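# Sequence first, then the predicted structure:
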Amino acid sequence: MDLNFTPDELAFRQQIHDWVAEHLPKEISSKVHQAQRLSRDDLQRWAKILGAQGWLGYGWPKQFGGPGWNAVQKHLFEEECALAGAPRIIPFGPVMVAPVIMAFGSAEQQQRFLPGIASGEVWWSQGYSEPGSGSDLASVKTRAERQGDKYIVNGQKTWTTLGQFGDWIFCLVRTDTSGKPQTGISFLLIDMKSPGVTVRPIIMLDGEHEVNEVFFDNVEVPAENLIGEENKGWTYAKHLLAHERTNIADVNRAKRELERLKRIAKSQGVYDDTRFRDQIALLEVDIVALEMMVLRVLSAEKSGKQSLDVAGLLKIRGSEIQQRYAELMMLAGGPLSVPFIHEAMEAGWQGDQALGGLWPGNAGECAPLSSTYFNLRKTTIYGGSNEVQRNIVSQTVLGA
């Protein structure tokens, strides 16, 4: 196993670095580096820029319109985008549902859905979790009944990230109740503009509208929108979840946020505190260890060896690291990281106008820290809670 990049890989990294530097809008990268709110237009603008280059589906094979990059090239692309301050690619279309359509969809479905995903024109949402069905997805209750050439869907999904922007949603639906729970689930693609679809916002602790409830009231869905076979959706769901959990690890964003943590610590005068810097050093060691784990997986994949199923392990470590850097940022900011002034955010982090338009102590970088901290508390829960992932790792990796 060789974890060093080859000259060709380093040349590829430089190519990506130069392209991103030229095409990433500065106003978007500035928002990302300062943890400012990204609008739908910001996210889709970058998606369309990547789509025009053929890189929004950067993990896709050439036969489906992707660049056909290997695992190492995909990693280097993700790293250069993250370090440059590019927004995360919204994964539901290009990273999650697209591989399912490629692997299990018909040729007609591939021709119908993949181009809109690749271009960034069509926004996809995920319909997995329900009230009472989170980590235990086999218990989903949203029902789809076949009536001739269509399904009638009734039920509810929750925690639907950015569902308010969605054009389409892929859903796990119950099509059979006679056998084991896993055997009666199907994978259905639903147009969110269909009559009977209602999206209701869930406002989070930080005041953001990031997640939603989605209700289906006698929604008619053409049977041609069923992926694969009826009642085989559990197989397709597991295929997708491996992509989601690896994506959650997001070691490249952790490397970028580590540098942001150091900037905040220095600006607030705590970087010279030996005990605080010890905590930063421990975090940095864990990020390097996570990166080594990712590179080991990539090395095995590159050499054609069968790598261990470590998606759950990557998710556990990556999500815990995200929470740790958010907490250390809060500690670095101290009392200045506590105020949450929504109007200040809308004004571009200008701070309390009663204080002359500046954040207390001129510490504008502290303004978003409470929002970031609250938001990242969810990372150890979504995509399968870490407690459940530890059970999976013990069974599949350790053989316990």
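Yep, it's here. Numbers count the residues shown, from 1 in each chain.
# make it CA atoms for all contacts and neighbour counts henceforth
Noted.
# Quick one: the helices in the stretch 251-400 of the chain, in order.
With DSSP state H, counting those that start in this stretch applied, the stretch 251-400 of the chain shows helices at 251-267, 274-302, 311-333, 342-346, 369-375, 386-396, listed in chain order.
# Can you redo those helices as CSV, where the extra columns are mean neighbour count?
Listed next are the helices of the stretch 251-400 of the chain as CSV, based on neighbours: other CA atoms under 10 Å:
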stretch, mean neighbour count
helix 251-267, 20
helix 274-302, 16
helix 311-333, 23
helix 342-346, 15
helix 369-375, 20
helix 386-396, 16
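# could those helices go into a markdown table alongside distance to residue 228?
As requested, those are exported to a markdown table (distance: least, CA to CA, whole Å):
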| stretch | distance to residue 228 |
| --- | --- |
| helix 251-267 | 33 |
| helix 274-302 | 27 |
| helix 311-333 | 24 |
| helix 342-346 | 44 |
| helix 369-375 | 35 |
| helix 386-396 | 26 |
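# out of the ones you listed, which comes closest to residue 5?
The minimum distance between residue 5 and these falls on helix 274-302, with 10.1 Å, by CA to CA.
# So the residue nearest to residue 194 when sequence neighbours are not counted: helix, strand or coil?
Using CA to CA, 6 or more residues apart in numbering and skipping residues adjacent in sequence, the residue nearest residue 194 is residue 219, 6.7 Å away. What DSSP: H, G, I helix; E, B strand; the rest coil gives for residue 219 is strand.
# Show the contacting residues for residue 246.
Residues near residue 246 by CA atoms under 8 Å, 6 or more residues apart in numbering: 311, 312, 314, 315.
# structure B:
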Amino acid sequence: MDIGWNSEDLAFRDEVRAFIDAELTDDLREAGRWMTSVYADHEASMAWQKKLHRRGWAAPAWPERYGGCEWGVVRRYIFAREMKLAGAPPLSPMGIGMCGPALIGHGTEKQKDYFLPRILTGEHFWCQGYSEPQAGSDLAKLAMRARRDGEDLVCSGTKIWTTHANVANWIFCLVRTGEFDRPQMGITFLLIPMDLPGITVQPIVMTSGEHIQNQIFFDEVRVPAANAVGAIDDGWTVAKYLLEFERGGNAYSPELQVRLNRLREIGNDNGLIDDALFAARLARAQIRVDTLETYEFMAMSEAAKGGRPGLSGSVMKILGTELSQHLTELALEAAGPYGMAFQPQAGMAGGPNHIASSDNEPAGPRTAAVAPLKYFNDRAGSIYAGSNEIQRNIIAKAQLGL
């Protein structure tokens, strides 16, 4: 596999850099550079999406006929890396990265014509209704009901840990529409407007003060049955397809490479890079990131030929999230004593922080103040989108026959 950049690749890289230089304002760079979670500040993310949409670059992997770029693996990687290098705020993955591919793969032409353009513009901002209080990694245990009543599905139940439900105007949900021997059957993938009567959003504020997660309650909410994606009772097929993209549809390595370079800069600034033990840990981390990058090139190359992420999505999710957690540990070590203080005002969270005070400047370097915020937030990386233990079970069963 040849992964060197040719002249066309380099010309595209320069085109991306020129666009970033012209459009990425200082406030947007701040929002991307000082993120403490996988989500950027909502307003900054939406502002950047509008600029990308005007350029035609909001959906790098979507087919051109649906408004996407239909770029190959090399261009998608170059684009992602340049965005990370510049500190651009990432777009919310719920619409372009998840609901969009599900519609492209399983939606009707009428659904695609209506929803896909609105996802691109940001007119529709999505959240994901999967997890319930008793159904997380074992998603087939979900209990939110949707009974058929004429042309509608009447939904009752609750969803939890729903990111950005407080600002979303649409949610894609898995609902129970039937009972079968296999719990995966009888589930329907349903698109629900968030302004319907009977929907209540309750915030979940973390001990860090951040409000990103929510619980949603549905009380006899009437949704047109035409909003089901795929067949009624066969939503598990759509959900599995979508989860492949959530777990491994995008590369982790561009961000990890950028974070490693920043770690070296911090180490140089405080002299830690001269510590043989710390330098050795950085070198080992670099080897692991380079290995993941090569694997991602192989997986995305297969996807570019028409394949799907499949098991590689689980592999990339495990390696990417655990490597990310390891880098937060190294960053915390590099922060030294400045990393011991809780200074939420130093970071840019994916939602409002109810205890951060903008009046207080962080003590010490901002990179050090952000290190513990990112460390604690990233503990969830090996849990969300299906815990890494579940991913290992999937690989063991499907690939090894265990």
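Thanks, I have it. Model, not experiment: these values are computed from the prediction.
# Just give the TM-score of the two.
Remark: TM-score between the superposed chains equals 0.91 [TM-score structural alignment, normalised by the length of the first structure]; 392 aligned residues with a CA RMSD of 2.3 Å.
# show me where the second structure has strands.
Ranges of strands in the second structure, per DSSP state E, are 126-129, 145-149, 152-159, 170-176, 187-193, 199-205, 211-224, 228-229.
# For residue 103 of the second structure, find the nearest of those strands.
strand 228-229 (7.0 Å).
# according to the alignment, that closest one goes to what range in the first structure?
Following TM-score structural alignment, the aligned partner range for strand 228-229 of the second structure in the first structure is 226-227.
# residues making contact with that stretch?
Contacts of stretch 226-227 of the first structure from elsewhere in the structure, counted by CA under 8 Å, 6+ apart, are 101, 104, 105, 106, 186, 187, 188, 189, 233.
# TSV please, covering those residues and showing distance to residue 330 of the first structure and neighbour count.
Listed next are the contacts of stretch 226-227 of the first structure as TSV, based on distance: CA to CA, whole Å; neighbours: other CA atoms under 10 Å:
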residue	distance to residue 330 of the first structure	neighbour count
101	41	19
104	45	16
105	45	19
106	49	16
186	43	26
187	41	27
188	42	24
189	41	22
233	42	25
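# Export these to a markdown table and append columns for distance to residue 91 of the first structure.
As requested, the contacts of stretch 226-227 of the first structure are exported to a markdown table (distance: CA to CA, whole Å):
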| residue | distance to residue 91 of the first structure |
| --- | --- |
| 101 | 14 |
| 104 | 18 |
| 105 | 18 |
| 106 | 22 |
| 186 | 21 |
| 187 | 18 |
| 188 | 18 |
| 189 | 16 |
| 233 | 20 |
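# For residue 247 of the second structure, see how far away whatever residue of the second structure lines up with residue 312 of the first structure is.
Residue 312 of the first structure maps onto residue 314 in the second structure when the alignment is built from TM-score structural alignment. The spacing between residue 314 of the second structure and residue 247 of the second structure, counted by CA to CA, to the nearest Å, is 6 Å.
# ok, now residue 235 of the second structure?
18 Å.
# What segments of the stretch 51-200 of the first structure are helices?
Going by DSSP H, counting those that start in this stretch, the stretch 51-200 of the first structure shows helices at 71-84, 98-104, 107-119.
# now the ones you listed as a markdown table including distance to residue 215 of the first structure?
Shown next, in a markdown table, are those (distance: least, CA to CA, whole Å):
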| stretch | distance to residue 215 of the first structure |
| --- | --- |
| helix 71-84 | 34 |
| helix 98-104 | 24 |
| helix 107-119 | 23 |
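# Of all those helices, which one is nearest residue 324 of the first structure?
helix 71-84 (18.6 Å).
# Onto which residues of the second structure does that closest one map?
Helix 71-84 of the first structure corresponds to residues 73-86 in the second structure, going by TM-score structural alignment.
# quick one, what contacts the counterpart of residue 192 of the first structure in the second structure?
Counting by TM-score structural alignment, residue 192 of the first structure lines up with residue 194 in the second structure. Contacts here follow CA under 8 Å, 6+ apart; on that basis residue 194 of the second structure touches 168, 169, 170, 171.
# Try it again at 6 Å.
By CA atoms under 6 Å, 6 or more residues apart in numbering, the contact list for residue 194 of the second structure reads 169, 170.
# From residue 44 of the second structure, how far off is it?
Taking CA to CA, one finds residue 194 of the second structure at 22 Å from residue 44 of the second structure.
# just residue 335 of the second structure next, same as before
Using CA to CA, we find residue 335 of the second structure at a distance of 27 Å from residue 44 of the second structure.
# just residue 187 of the second structure next, same as before
Note on residue 187 of the second structure: its distance to residue 44 of the second structure, by CA to CA, is 35 Å.
# Looking at these two now, which is surrounded by more residues?
Taking other CA atoms under 10 Å, residue 187 of the second structure and residue 44 do not tie; residue 187 has more neighbours (30 against 20).
# for stretch 242-262 of the second structure, how far is the first residue from the last?
From its first residue to its last, stretch 242-262 of the second structure covers 32 Å (CA to CA).
# which residue is nearest the centroid of the second structure?
In the second structure, the residue lying closest to the centroid (CA atoms, centre = their mean) is residue 93, at 4.6 Å.
# still on that earlier bit, may I see the strands of the second structure arranged in JSON lines, with distance to residue 321 of the second structure as well?
Listed next are the strands of the second structure as JSON lines, based on distance: least, CA to CA, whole Å:
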{"stretch": "strand 126-129", "distance to residue 321 of the second structure": "20"}
{"stretch": "strand 145-149", "distance to residue 321 of the second structure": "33"}
{"stretch": "strand 152-159", "distance to residue 321 of the second structure": "24"}
{"stretch": "strand 170-176", "distance to residue 321 of the second structure": "24"}
{"stretch": "strand 187-193", "distance to residue 321 of the second structure": "27"}
{"stretch": "strand 199-205", "distance to residue 321 of the second structure": "23"}
{"stretch": "strand 211-224", "distance to residue 321 of the second structure": "19"}
{"stretch": "strand 228-229", "distance to residue 321 of the second structure": "29"}
